[in-house]
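**Q** Need coordinates for the below:
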Amino acid sequence: MLSIIIPTLNEEKTGYLQRILKAYQHLKNCEIICVDGGSTDNTIDLINAAGVCLIKTDIASRAGRLNAGIVQANADTIVLHHPRSIIDIAGLNALNKHADQMSWGAFTHKFNIRHPLLQFTSWYSNYIRGDKRGVYYLDHCLFAKKQLLLDVGMLPLIDIFEDTELCLRLKLKCKAKRLPFISETSAIRFQVNGLYRQALTNQYMKWLYYFNRSDTAMNQRYEKGIQLNTQYDERQK
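**A** Next up is the predicted model:
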């Protein structure tokens, strides 16, 4: 059995949550847990209509919402599911079938639109940062044994790069396995902010991370103008 945990916050506008819940409705031996951080749109209605488990919280960080789902999960293997990614059904079935053979890992990343820059970004994410360095982002849809997640302290309660920090913890325990099945991710940030501008922003965020800048300040900058993972009061900036 798998537990798929989706951290949600005003997901209606991208259309991905609807796709995810519809695509996964017939999965066998699988529970879906949506952990909502206070949505003000129709996200809650979408979750309730799908008949999946809903945990309502006031937790601001995506990491905190994922941790709340991990604690409540019933399965031995957990999928930490990006709210704007969708996994190939064959990939989830394969994970379910062979979960006892894998401690942790991720699916193969791909954006939902084709562009050379985005194709390179996915290639680098899969083969260089992922396979060679053992660091995958949440849009790969990470999976791990529940006990292993508990052993490493789950996700650190930071506003950004929590997925990086989790992978650094996990790879100290054992090597990751990347499955060849696709996790297709929305390129909404690139579409809204511009392809090259967003790519430069991503690299800038990485440099700030390496120099140990404030995770809250980094995330406020990253979320400015789009606010997909965390809601900030623009008047306070």
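
**Q** hey, let's count contacts and neighbours off CA atoms from now on
**A** Will do.

**Q** Break down this protein into its helices, ranges please.
**A** For the chain, the helices defined by DSSP state H occupy 16-23, 43-50, 62-72, 89-98, 116-123, 146-151, 162-170, 188-193, 195-210, 215-223.

**Q** tell me the most buried of those helices?
**A** Neighbour counts averaged per stretch over the helices of the chain are highest for helix 62-72, at a mean of 22; criterion: mean count of other C-alpha atoms under 10 Å.

**Q** Looking at the helices of the chain, which is nearest to Ile5?
**A** With C-alpha to C-alpha as the criterion, Ile5 lies closest to helix 62-72 of the helices of the chain, at 5.9 Å.

**Q** So what angle separates the directions of the closest one and helix 162-170?
**A** Counting by axes from the mean of the first three to the mean of the last three C-alpha atoms, to 10 degrees, helix 62-72 lies at 50 degrees to helix 162-170.

**Q** sorry, back to before: may I see the helices of the chain arranged in CSV, with distance to Cys34 as well?
**A** CSV is the format used below for these (distance: least, C-alpha to C-alpha, whole Å):
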stretch, distance to Cys34
helix 16-23, 10
helix 43-50, 7
helix 62-72, 8
helix 89-98, 17
helix 116-123, 26
helix 146-151, 17
helix 162-170, 18
helix 188-193, 21
helix 195-210, 27
helix 215-223, 21
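
**Q** out of those helices, nearest to Ser3?
**A** For those, the distance to Ser3 is smallest for helix 62-72, at 8.4 Å, taking C-alpha to C-alpha.

**Q** this one next, for a side-by-side:
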Amino acid sequence: MRFSVILPCFQEIRHGYLDRILTNLVEQSGDKEIIAVVSASDDGTEQVLKTYAAKCSDFYVVRSPARNRAQRLNDGIAISTGEIILLHHPATLLPEKNALKLIEQTLGSERSDYAWGAFQHSFDDPHWLLRFTSWYSDNVRVKQKGVVYLDHCPFVDRQVLAQVGNIPELDIFEDTVLSDRLRQFSKPVLAQGKVITSARRFQQRGIYRHAMLNQLLKACYHFKIDPTWLNRLYEQKAGINVKYEEGLKK
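**A** Okay, the predicted model is just below:
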């Protein structure tokens, strides 16, 4: 089973995770290619990626004019060759060394029943609300609702992903829309391994405040408010996934 790991990048040095992510990926066992898709960044992201690519024959750095994360993922998918696509969140660490083996074990024995899945989730901060958020995400959002966020590092059968048109090119909630489409083929399956996501955004904005913002955004999404406006509200000019030239109110 060959894997294509697609890592979308934009100003990633700020997370303090990029070197750890790349080391983690290079050390993963299994038949893989790593495709890092980077939009114009002025913080040295591309240089770091190229340093790792120079050490690994199956590591490719692609410069992309994409304006959002979904487009970066699609640019990577377009040149990938693996039969399983792993959508890698740029502030999340995979289980060390055996993540691809865990996917193979999960899909290999149940391939006829499951077309996609994800890893179990955790944050790098032990705050009770973040631990609850990860528990809820695994046991309610994924297992009961069949919605997988990108920070779970979802993996998808290539042919199924192509049938749903790859990643919806939205500024935010692209992973939710993708989940809705993939559920036509199967419910998602959770692999045994656990990923670790940076809690940096919660820590910067305040854990309770950021959690409330996330709930507000989800409510707005269900009321079909424009995702571009919602992402501006989420990013608050921080340039997290999208580089906006204008302020929120314009």
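
**Q** hang on, the earlier thing: the helices of structure 1: which one's closest to Lys110 of structure 1?
**A** Distance to Lys110 of structure 1, taken as C-alpha to C-alpha, is lowest for helix 116-123 among these, at 5.7 Å.

**Q** Give me the contacts around that closest one.
**A** Here helix 116-123 of structure 1 makes contact (C-alpha atoms under 8 Å, 6 or more residues apart in numbering) with 109-111, 195.

**Q** and those residues, which are buried?
**A** Listed as buried from the contacts of helix 116-123 of structure 1 are 109-111, 195; burial here means 16 or more other C-alpha atoms under 10 Å.

**Q** Present these as a markdown table; the columns should include distance to Thr14 of structure 1.
**A** Compiled in a markdown table, those are given as follows (distance: C-alpha to C-alpha, whole Å):
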| residue | distance to Thr14 of structure 1 |
| --- | --- |
| His109 | 18 |
| Lys110 | 17 |
| Phe111 | 14 |
| Leu195 | 18 |
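
**Q** Tell me which of those fall in strands.
**A** Of those, the ones assigned to strands by DSSP state E are 109-111.

**Q** Tell me the counterpart residues of stretch 63-76 of structure 1 in structure 2, please.
**A** Residues 70-83 of structure 2 are where stretch 63-76 of structure 1 lands when matched by TM-score structural alignment.

**Q** Also stretch 107-121 of structure 1?
**A** With TM-score structural alignment as the criterion, stretch 107-121 of structure 1 aligns to 119-133.

**Q** So what would you say the end-to-end distance of the matching stretch is?
**A** Stretch 119-133 of structure 2 has an end-to-end distance of 15 Å (criterion: C-alpha to C-alpha, to the nearest Å).

**Q** again with stretch 122-134 of structure 1
**A** 15 Å.

**Q** Could you check that stretch and say which residues are buried?
**A** Under 16+ other C-alpha under 10 Å, the buried positions of stretch 122-134 of structure 1 are 122-123, 125-126, 130-131, 133-134.

**Q** Make JSON lines out of the residues you listed and add distance to Leu172 of structure 1.
**A** Formatted as JSON lines, those follow (distance: C-alpha to C-alpha, whole Å):
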{"residue": "Ser122", "distance to Leu172 of structure 1": "24"}
{"residue": "Trp123", "distance to Leu172 of structure 1": "24"}
{"residue": "Ser125", "distance to Leu172 of structure 1": "20"}
{"residue": "Asn126", "distance to Leu172 of structure 1": "19"}
{"residue": "Gly130", "distance to Leu172 of structure 1": "14"}
{"residue": "Asp131", "distance to Leu172 of structure 1": "15"}
{"residue": "Arg133", "distance to Leu172 of structure 1": "12"}
{"residue": "Gly134", "distance to Leu172 of structure 1": "10"}
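
**Q** The helices of structure 1: which one's closest to Asp233 of structure 1?
**A** In terms of C-alpha to C-alpha, the element of these nearest to Asp233 of structure 1 is helix 215-223, at 9.8 Å.

**Q** so the closest one matches what in structure 2?
**A** Mapped onto structure 2 using TM-score structural alignment, helix 215-223 of structure 1 covers residues 227-235.

**Q** any residues touching the matching stretch, and which ones?
**A** 170-173, 213-214, 217, 220-221, 241, 248.

**Q** From Val156 of structure 2, how far off is the nearest residue to Val38 of structure 2 once chain neighbours are set aside?
**A** Leaving aside its sequence neighbours, Val38 of structure 2 sits nearest to Cys9 (C-alpha to C-alpha, 6 or more residues apart in numbering; 4.6 Å). According to C-alpha to C-alpha, Cys9 of structure 2 and Val156 of structure 2 sit 20 Å apart.

**Q** quick one: which of the two has more around it?
**A** Taking neighbours as other C-alpha atoms under 10 Å, Cys9 of structure 2 and Val156 compare with Cys9 leading, 30 against 24.

**Q** Can you tell me which of the contacts of stretch 227-235 of structure 2 is nearest Ser64 of structure 2?
**A** Here the nearest of the contacts of stretch 227-235 of structure 2 to Ser64 of structure 2, counting by C-alpha to C-alpha, is Asn241; it sits at 13.5 Å.

**Q** can I assume that closest one is in contact with Asn68?
**A** Yes: here Asn241 of structure 2 reaches Asn68: they are 5.6 Å apart, a contact under C-alpha atoms under 8 Å.
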